[in-house]
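> predicted model, plus sequence, below.
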Amino acid sequence: MAGILQQTPYPTSPLPTQDNHYRFALATLTSLFFIMGFITCLNDILIPHLKNVFSLNYTQAMLIQFCFFGAYGLTSVPAGMLVKKLGYQRGIVISLLVAGCGCALFFPAAAVVSYPLFLAALFILATGLTLLQVSANPYVTRLGPAETAASRLTLNQAFNSLGTTLAPFFGALLILTTVTVVDTEMTTADLTSFQAHEAQSVQLPYLLLAGAFLLLATIFSLLKLPVIIDEQAEHTADLSASPQKKSAWQHRHLVLGAVGLFVYVGAEVAIGSFLVSFMGEGHIAGLAEADAARYIAYYWGGAMVGRFIGAAVMTRIPAGKVLAASATMAALLVAVAIASTGHVAMWAILAVGLFNSIMFPTIFSLAVQKLGPHTSQGSGILCTAIVGGAIIPVAQGALADTTSIQIAFCLPFICYVYIVFYGLKGASIRD
């Protein structure tokens, strides 16, 4: 095949002789899932930091997540079209280059101390990650038998959680270590100097990440990974089995799965975004920002542990049942965090991460089942649903501004209730 990347095509259906190719591809993809998790979790450190630097309220601070996850809503469908045209591997390379550019823009944003420029950099970074999600997630589900797709994607997502577990320590060390609090009696000159000093603390971390993205783009442009092709036989079989379905939108389990991903990502991001502020409340733990940031690792670390466990469990128990059970436990823990105080509330909300663990890969895998030639379109739709991470945190921020952080956790509770429904009923495929 002529083009930027030289690749050897392999058919969609897995054969024994392809096992080594598939294992190699899955192993290399773990690095991508790691860095996606790392970058996403850094937002949880960036939010309280920039909130302090620019004296923002909760709603304004949540614009960070709005711009970051808003990119998924605006660019996922075009990304799906691009991946369908160029292939999964080329999509991965392009996504890494775009994300690297977004990280590099943090340097001028900090230099001129501009919150809008920070938001623009986050949007570009997230655009790259959107394309990466659209490329990598369906690629993993198709590198092997359909029956174990959820388990396979959950295992790769475990490395995403490894990134989210390490990111808080990285962010606390390089961003929050020297943070100071705005003094209301500061002169204009002192405030300008304070903002410049604090904003510059993000330059080094994001330049390092820009370099990492560039390195990964170079590596993936040189690798020879298997090409997954929708064979004509598969296309014909799918259309003859369900001739009326000419679009992914006509698959009920996909549409309900997109809603499930919307509320799941929204709940996960909203909880993570408020952890530092929640643990800083006097009636919860009264922790300083740098100390609270380290506890975020328990939230994301729980997700990592849960994904390794879930990958094994779902080889024996139907994925839908595991999803419903996990969402039930997450809802109960959020309810405990709302109704209690002190360390009980703190550890309850942190423990939600353990049960969040398998939700994204499981919902994604269940939703793209038997889409056949509509898989790329379905992947784009599902990644568009990640925009829930932009909308629900902002809504929770507005609720926190008018009530309290604790009461605002009612929104994630409602989200988990819907996921219980999807696991038990919504994921069923109806011809």
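Sure, I can see it.
> hey, let's count contacts and neighbours off CA atoms from now on
Will do.
> so Gln406 touches Ala335, yeah?
No: using CA atoms under 8 Å, Gln406 and Ala335 do not qualify as a contacting pair, with a distance of 9.9 Å.
> burial count for Ala237?
Burial of Ala237, expressed as a neighbour count using other CA atoms under 10 Å, amounts to 12.
> show which residue of this protein lies farthest from the average position.
Taking CA atoms, centre = their mean as the measure, the residue most remote from the mean C-alpha position of the chain is Thr187, 40.1 Å away.
> wait, is Pro243 part of a strand?
No: using DSSP: H, G, I helix; E, B strand; the rest coil, the secondary structure at Pro243 is coil, not a strand.
> picking that back up, distance check, the residue farthest from the centre of the chain against Leu216.
Relative to Leu216, Thr187 is positioned 45 Å away (CA to CA, to the nearest Å).
> who does the one helix or strand Ala311 maps to touch, helix- and strand-wise?
Secondary structure assignment for Ala311, by DSSP states H and E: helix 289-313. In terms of contact count using 3 or more CA pairs under 8 Å, 6 or more residues apart in numbering; DSSP states H and E, helix 289-313 is assigned the packing partners helix 149-171, helix 252-280, helix 342-356.
> reformat those helices as TSV; add mean neighbour count and distance to Phe38.
Converted to TSV, the helices and strands packed on helix 289-313 look like this (neighbours: other CA atoms under 10 Å; distance: least, CA to CA, whole Å):
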stretch	mean neighbour count	distance to Phe38
helix 149-171	26	4
helix 252-280	25	13
helix 342-356	21	15
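> export those as TSV, with columns for distance to Gly423.
Formatted as TSV, the entries for those read as follows, by distance: least, CA to CA, whole Å:
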stretch	distance to Gly423
helix 149-171	13
helix 252-280	9
helix 342-356	13
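> adding another structure so you can compare the two:
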Amino acid sequence: MITTQTTSKAPPTLLPMVIIGTLFFVFGFITWLNGALIPFLQIVCSLSSTEALLIAFSFYIAYVVMALPMSFVLNKIGYKNAMSLGLVMIASGCVLFVPAATNQTFLLFIVAQFVVGSGLTILQTASNPYLVKIGPAKSAAVRISIMGLLNKGAGWLAPIVFTTFVLGEFAGISEQSIAALPAAERAIQIEQLADSLIKPYMGMAIALILLAIGLRFSKLPELNLNNEDAQLDESGKSKGSILQFPQLILGVVALFFYVGVEVIAGDTIGLAGSKLGVPGALGLTSYTMFFMVIGYTLGLVLIPRLLNQHQLLMLSSALGMLLALTIPFTSADSHSISSLLWGWTGITTLPNPITCIALLGLANAIVWPAVWPLALEGLGKFTARGSALLIMAIAGGAILPMAFGFIADSYGVLNAYWMTIPCYGFILFYAVKGCRIKQW
């Protein structure tokens, strides 16, 4: 339940929704900058696909390393203070980009990404259960879907902002165009590219600090779950361990695979586009995010009027498997799919394999908002630790893209998308049965 010191009544949800919505926009923007940052640093630091994906690995592995420690911090200082702390940590990571860019030191970029990921860990560990518990349980998926629209809308905007403020006159740059330059000119241009990171990341750091101060002194009510009863076991006794909740543990596995395929769809589309010589490859993540926004919107419209969340999860995972199977077989010389879908609008079309990768965003959209309320159902006093485990599942965004990088370097970037098929298969299992298992 939600309590404050001044009133015994449950506060309205509008203010918390506005504040949490702002946070979801922030960590959506920060997270999906990776889609542009990975191919950018591949150029600046002369990296292979596997090395470039260490940027994603260092970012998402922070969720594994820091989630449980952050859950203890969360219980100690409260949800509101934890969110402010998260924003300060993200700002610190942004500041580290300055010496990393100045010295073009890839290791320092890795450290900066880990610090940013650590800040996002506590921010998400606090904000997601807050969103579930701030209102009625039956509408939790709707609230998370609304946040998802803000999150993925920020993800759509992030590569555009990156291209505008970081790349500037180098907006059309690619791995091939840099490689074609004479050595001296190439070194100068790489240095200019690295320096272009400094002002935008310092600006983000200042904005995040101001937001942290505003949140700390806001009237956001504290969340207190210590008095909630946890789900009972088969003998009617309260459960004594977080591991006694199958819907949570299976939900963690489902989110592990989901975040992995989500990051692959968003962060590798630029690498795939660069390999195929697509102009403006560093901004291709916006296409994936656009289709995720469409997916979230469809979820809001369809659930529960025409489909329940289990049915939409099943359709989403099936679509993901179909697209992953199709990507290597479509012609990179043809733009027929994008011409049919949006070519008539005048928006730049894409080769068919890149379009299919972007469409993975549509398949991925509904998973996160559906799994969270299903996995946290009945946890009571275990909610903070359950949330930490779900946040740890974001490690899928570190591990699976690295596996993707190894496969891409060995068998080709388009063939690597086949590895997502079993991931969608487990999400399908969770939608059909896993979320309904309440006892081992």
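Yep, that arrived. This structure is a prediction, so every number in the text was calculated from the model and none was measured.
> residue range for whichever helix or strand comes after the helix holding Ala311 of the first structure in the second structure?
Once helix 289-313 of the first structure ends, the next helix or strand along the chain (criterion: DSSP H and E) is helix 319-339. On the second structure, the counterpart of helix 319-339 of the first structure by TM-score structural alignment is residues 309-329.
> counterpart of Thr31 of the second structure over in the first structure?
If you follow Thr31 of the second structure across to the first structure using TM-score structural alignment, you land on Thr40.
> still on that earlier bit, got the buried residues for the match of helix 319-339 of the first structure?
Within stretch 309-329 of the second structure, the residues that qualify as buried by neighbour count (16 or more other CA atoms under 10 Å) are 309-310, 312-314, 316-328.
> outside of it itself, list whatever touches it.
Residues outside stretch 309-329 of the second structure that contact it (CA atoms under 8 Å, 6 or more residues apart in numbering) are 299, 303, 352-354, 356-357, 359-360, 362-364, 366-367, 370, 414-415, 417-418, 420-421, 424-425, 427-428, 431-432.
> what lines up with Ala109 of the first structure in the second structure?
With TM-score structural alignment defining the correspondence, Ala109 of the first structure maps onto Ala100 in the second structure.
> is it true that its match touches Val111?
No: under the criterion of CA under 8 Å, Ala100 of the second structure is not in contact with Val111, lying 9.2 Å apart.
> more neighbours: these two, which one.
Neighbour count, other CA under 10 Å: between Ala100 of the second structure and Val111, Ala100 has more, with 21 against 18.
> helix or strand next in line after the helix or strand where that one lies, which one?
Assigning secondary structure by DSSP H and E places Ala100 of the second structure in helix 79-103. Toward the C-terminal end, the helix or strand that comes next after helix 79-103 of the second structure (DSSP H and E) is helix 106-133.
> post-alignment, that next one versus the first structure, mean distance?
In the superposition with the first structure, the aligned residues lie an average of 0.5 Å away from helix 106-133 of the second structure, counting by mean CA distance after the TM-score superposition for the first structure.
> show me what that helix is packed up against.
Helices and strands touching helix 106-133 of the second structure, as assessed by 3+ CA pairs under 8 Å, 6+ apart, comprise helix 14-32, helix 54-77, helix 79-103, helix 140-162, helix 367-376, helix 383-392.
> what residues sit buried inside it?
In helix 106-133 of the second structure, residues buried by neighbour count (16+ other CA under 10 Å) are 106, 108-133.
> and stretch 275-288 of the second structure, by the same measure?
Burial within stretch 275-288 of the second structure, assessed by neighbour count using 16+ other CA under 10 Å, is assigned to 275-276, 278-288.
> what do you get for stretch 82-96 of the first structure?
Using 16+ other CA under 10 Å as the burial criterion, the residues of stretch 82-96 of the first structure that qualify are 82-84, 87-96.
> against the second structure, where does that stretch fall?
The aligned range for stretch 82-96 of the first structure is 73-87, by TM-score structural alignment.
> start to end distance for that stretch?
Using CA to CA, the end-to-end distance of stretch 73-87 of the second structure comes out at 14 Å.
> before we move on, back to that, turn the buried residues of stretch 275-288 of the second structure into a markdown table, including distance to Ala205 of the second structure.
Conversion of those to a markdown table gives the following (distance: CA to CA, whole Å):
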| residue | distance to Ala205 of the second structure |
| --- | --- |
| Lys275 | 33 |
| Leu276 | 35 |
| Val278 | 32 |
| Pro279 | 30 |
| Gly280 | 27 |
| Ala281 | 26 |
| Leu282 | 23 |
| Gly283 | 22 |
| Leu284 | 25 |
| Thr285 | 23 |
| Ser286 | 23 |
| Tyr287 | 27 |
| Thr288 | 26 |
